[in-house]
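Visitor: missing the sequence, but the structure's below:
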């Protein structure tokens, strides 16, 4: 039974492939919900699944099947629908594995996202470069309407391949409330709710800048959204679980892995500069006011291709004269294996760690030839020489390559219990942009400042978007936003973090969230799997900024 016909309670039980296995049971047993969702597909995951498939392993997430073994019986008893993108590269195989559990559930799979082998325009959507390699995978980001159609046809479980993360919430919302393509504001609200839920515990205090304020983070509860007919929602969690839902934790997740305030998707463009957040009681945050615009005429396609082979060796450089020691180590290594023999070399020295990564299309060049050359310097290098990595062979790496295709060229396919379900995508709504919202009034004028770490007044969250990194920064006191907007310009960011100086950076203001967002183009190279950075997903970039000392508003 639906606990309240006026609200749809959508729970999350996974933010990535490898998240807490017990979360599905916790969400089903912890309180009333209508839909259980889970997100398994980061950009890197499709490449991981492709590698698994090449080795004869499943092209889907087996952990989802294990979760269904724990909770599907209870879900059927209580009428809880399950929606997940755990199908990865093989939604039909995942559906078959769940069916074999024997619960008698009606299981739908959504396909049509796989465009591998199609004649695609492989121009990189971020950089404009052409691709001169054969794609290993190519999957379009589908929206929520095929999910809604599967639920309308009677599915108890809907398993998809590559859909947008927010589609796991938008699809059930379309099914429950009957939203049409022109209901842009409601659709946009559901996208925002989906974005908040998609990373699991990051909405309930996980990875939060002010983590010391979060109770019992070791037993952090997963989030759920009470979604209303107008697209507004309340973000909360089950009672008795650890963590906290606050305006701060929700703001942090809203700023994660975004670019422009216009957040595009297959169903709608959600305007993040219109989001309004309000405290709705303990562990409850109301999300409202979201405006929507017609979706673009294109869909994003995640292409992965094999980039070559890579190898990394890490040395410890301690004691005196560390910079000179690091230079000597490099000279000794390149004397044995020429630096020019590699396609790419990345050297980072963050005392005491000297980390050298090489890449080459030739496995032999990047493999033992390199690692053995490093070891050979062991008795003819700097004093105190020792390494943290044994000599090893090179490993293959993949490159994430985003492209765009006409949405009309992608045709979702739905099967329910193996039988095709008739589906025709809706006609697109009229195009047009929502009015630009009035800027949130900035209270007060200049205020006294003190010299202190930025993290005393700002929160931050950072992450990866292909080869780019995003860095969202917010202040908790509205009176401090005028300072943030003036002080944290692109030039100001580069002064605080000089290693960002070579990169093009876009800056966006979100006064409604008392925040600014930066997109650092090219910081992650060719994407997470190919990035030589020690922090390949830029997870720590925000905390690096918070540790810098500057003139900040006085307490």
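Guide: Perfect, thanks for sending it. Since we're looking at a predicted model, the values are computed, not measured. Residues are numbered from 1 along each chain as shown.
Visitor: all contacts plus neighbour counts: C-alpha atoms, from now on.
Guide: Will do.
Visitor: Show me what the strand ranked longest in the chain packs onto, helices and strands only.
Guide: For the chain, the strand with the greatest residue count under DSSP state E is strand 298-316. Helices and strands touching strand 298-316, by 3 or more CA pairs under 8 Å, 6 or more residues apart in numbering; DSSP states H and E, are helix 43-54, strand 137-140, strand 353-360, helix 363-366, helix 368-376, strand 386-387, strand 395-406.
Visitor: if we go to 6 Å?
Guide: strand 137-140, strand 353-360, helix 363-366, strand 386-387, strand 395-406 (3 or more CA pairs under 6 Å, 6 or more residues apart in numbering; DSSP states H and E).
Visitor: Flag every buried residue along the longest one.
Guide: In this case it means strand 395-406. 396-405 (16 or more other CA atoms under 10 Å).
Visitor: List the contacts of that strand.
Guide: 122-125, 298-310, 526-527, 529-530 (CA atoms under 6 Å, 6 or more residues apart in numbering).
Visitor: just to revisit the earlier point, run the angle between the helix or strand following the longest strand of the chain and strand 298-316 for me.
Guide: Using DSSP states H and E, the helix or strand that follows strand 298-316 in sequence is helix 322-336. Between helix 322-336 and strand 298-316, the angle comes out at 100 degrees (axes from the mean of the first three to the mean of the last three CA atoms, to 10 degrees).
Visitor: quick check: angle from helix 322-336 to strand 353-360?
Guide: Using the same axes, to 10 degrees: helix 322-336 against strand 353-360 is 30 degrees.
Visitor: Please state the offset of helix 322-336 from the chain centre?
Guide: 37 Å (CA atoms, centre = their mean, to the nearest Å).
Visitor: Next: stretch 289-296.
Guide: That offset, for stretch 289-296, works out to 21 Å (CA atoms, centre = their mean).
Visitor: Please enumerate the helices of this structure.
Guide: 23-29, 43-54, 62-78, 91-99, 145-152, 167-177, 184-197, 247-254, 322-336, 363-366, 368-376, 481-487, 490-496, 541-546 (DSSP state H).
Visitor: try this one next to it:
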């Protein structure tokens, strides 16, 4: 590694299980780096790996990483780049062994360590996988002892950055401002190209057909710069970093196992082309409990989508709904949901644009109730229902679905251990100082702009947004790029206005968080995703498009901003 007085250059090559396969090679060859991180785990991924492990007890890790590493292990060794990844999933020891075998076969000397202690499945009966979110000090211990590759299971996404930073600069638990700065950098890097123009509201600002992957230059005081390798696609500016900063966060306190980062203290400034400086971050002691992500099987799910074409759409939908309700009356599924999506247009010049979609989703603990019974009832209507009857695809036998839940345990309930390349085991002490989380009072608001002429227009003409999921909840972060727009937004986009613009949110608890330094509002919507992404409660089960729906809604915007 570089000397501690120099910034630590940490890159990312994966934001999810299935991300760009060539990114590891691109990052190793695109410029100077000290550490490369790969994030493979999400709530849904843990469920997928849990089902893999049911079939094969030696499975449970991201096999893609091994294939990526096969062509890049020599490059990493030649360039002295260390690799830290949570690709170990449910079986970090298994992946560490597989990497050792790969390195031996390739003849490349590689010291592989792993972190364990997150697996609490045995303590949560009925779980397919229950894993605590560990912090970065297990990773730091592995790196301090000379590991070239560190494999983890379920750590926080930001721990992939805080661990290397703590190892490099010698940070200790309790150095909260420094750790919080690394947490913010880690959160920006964790989703790969989302920080460099991917999924960006203002994507037309640059060529984002193949955005490069991000990297952070982290300094000893915890400040940093977000950038990317020279010549790679996409862009890094205050907007792209703000967008990723708001992704899957909530209020001003961003809690983790090592530190609670105060998001309301973050300052972002453009530091040159494709460089954004991150500074001012303050940290507090972590909360007294660790988050545990618990995945379990919730039952069986099935769906069928009826195509309704031409006239009388509402009447056609009512007819088939009544027919199926009668047909399933003897043994109705436990949960039945109908959604009519009006994709049809009057006097359409193609059949597809003349058609609406009626979606039926059923769930039940019994596969028979959602499988053969529904399939038979739906298909038997083929010649006995509304005119033009057809479906997008016949319903299948029903598939199992998962449920994600957050539970919490004391820090001491996990045995956080760094397992070194030579077999030594280093216990990682739990947090000694903790602080109970509480909401931050809304900061003073700027003065509202004076009245003036307005025009009815989409919010997205002046505001960006990004949204995502946390279990059954969703967040939608909204930001603007000028102070005048901020003065208008913070007074205009109240919780009530948010609910008016997104009617699905009206019956649900909605909380607004104000982040003036970023000229941003972050809304959390509780329960909109039901029991989490694997339950597929709504057609956008991870709320990825919720922010773009909000941007498309019309309201009265001052003409001066347009």
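Guide: Thanks, I have it. Note that this is a predicted model, so its numbers are computed, not measured.
Visitor: Which members of the contacts of strand 395-406 of structure 1 are classed as buried?
Guide: 122-124, 298-310, 526-527, 529-530.
Visitor: okay, now the corresponding residue of structure 1 for residue 261 of structure 2: neighbour count?
Guide: Aligning on TM-score structural alignment places residue 261 of structure 2 opposite residue 270 in structure 1. Residues near residue 270 of structure 1, counting by other CA atoms under 10 Å, number 29.
Visitor: Quick one: residues contacting residue 270 of structure 1.
Guide: Counted by CA under 6 Å, 6+ apart, residue 270 of structure 1 has contacts 188, 262-263, 292.
Visitor: follow-up on the earlier one: among the helices and strands packed on strand 298-316 of structure 1, which comes closest to residue 551 of structure 1?
Guide: strand 353-360 (30.7 Å; CA to CA).
Visitor: Would you mind giving the residues in structure 2 matched to the closest one?
Guide: With TM-score structural alignment as the criterion, strand 353-360 of structure 1 aligns to 357-364.
Visitor: what's the mean distance for the matching stretch versus structure 1?
Guide: Here the mean offset of stretch 357-364 of structure 2 against structure 1 after fitting is 0.8 Å, by mean CA distance after the TM-score superposition for structure 1.
Visitor: List of residues touching that stretch?
Guide: Outside stretch 357-364 of structure 2, the residues that touch it by CA under 6 Å, 6+ apart are 299-307, 333-341.
Visitor: which of the residues you listed count as buried?
Guide: 299-307, 333, 340.
Visitor: Which position in structure 1 pairs with residue 183 of structure 2?
Guide: By TM-score structural alignment, residue 183 of structure 2 lines up with residue 191.
Visitor: measure residue 177 of structure 1 to residue 167 of structure 1 for me?
Guide: 15 Å (CA to CA, to the nearest Å).
Visitor: and what of residue 432 of structure 1?
Guide: For residue 432 of structure 1, the distance to residue 167 of structure 1 - CA to CA - is 22 Å.
Visitor: who's more crowded, those two?
Guide: Shown here are residue 432 of structure 1 and residue 167; by other CA under 10 Å, residue 167 has more neighbours (31 against 10).
Visitor: Around residue 67 of structure 1, how many other residues sit close by?
Guide: 18.
Visitor: What is the equivalent residue in structure 2 for residue 498 of structure 1?
Guide: Using TM-score structural alignment, residue 498 of structure 1 sits opposite residue 503 in structure 2.
Visitor: burial measure for its match, as a count.
Guide: Residue 503 of structure 2: 10 neighbours (other CA under 10 Å).
Visitor: Repeat that for the one 3 residues further on.
Guide: Using other CA under 10 Å as the criterion, residue 506 of structure 2 is surrounded by 16 other residues.
Visitor: Which part of structure 2 matches stretch 301-321 of structure 1?
Guide: Counting by TM-score structural alignment, stretch 301-321 of structure 1 corresponds to 292-312 in structure 2.
Visitor: Run through who's touching the matching stretch.
Guide: By CA under 6 Å, 6+ apart, stretch 292-312 of structure 2 touches 127-132, 354-365, 367, 370, 390-392, 395, 398-408.
Visitor: Show me which of the buried residues of strand 395-406 of structure 1 is closest to residue 451 of structure 1.
Guide: Distances from residue 451 of structure 1 to the buried residues of strand 395-406 of structure 1, taken by CA to CA, are shortest for residue 400, at 41.4 Å.
Visitor: any idea how far that closest one is from residue 347 of structure 1?
Guide: 22 Å.
Visitor: which residues of structure 2 does stretch 369-379 of structure 1 align to?
Guide: By TM-score structural alignment, stretch 369-379 of structure 1 lines up with residues 373-383 in structure 2.
Visitor: buried sites along that stretch?
Guide: Under 16+ other CA under 10 Å, the buried positions of stretch 373-383 of structure 2 are 373-375, 377-378, 381.
Visitor: what's the answer for stretch 70-89 of structure 1, then?
Guide: In stretch 70-89 of structure 1, counting by 16+ other CA under 10 Å, buried: 70-73, 75-76, 80-89.
Visitor: what's the spacing between that stretch and its chain's center?
Guide: 22 Å.
Visitor: now stretch 217-234 of structure 2
Guide: For stretch 217-234 of structure 2, the distance to the chain centre is 21 Å (CA atoms, centre = their mean).
Visitor: Start and end of that stretch, how far apart?
Guide: Rule used - CA to CA; the end-to-end distance of stretch 217-234 of structure 2 is 18 Å.
Visitor: Right, I'll leave it there.
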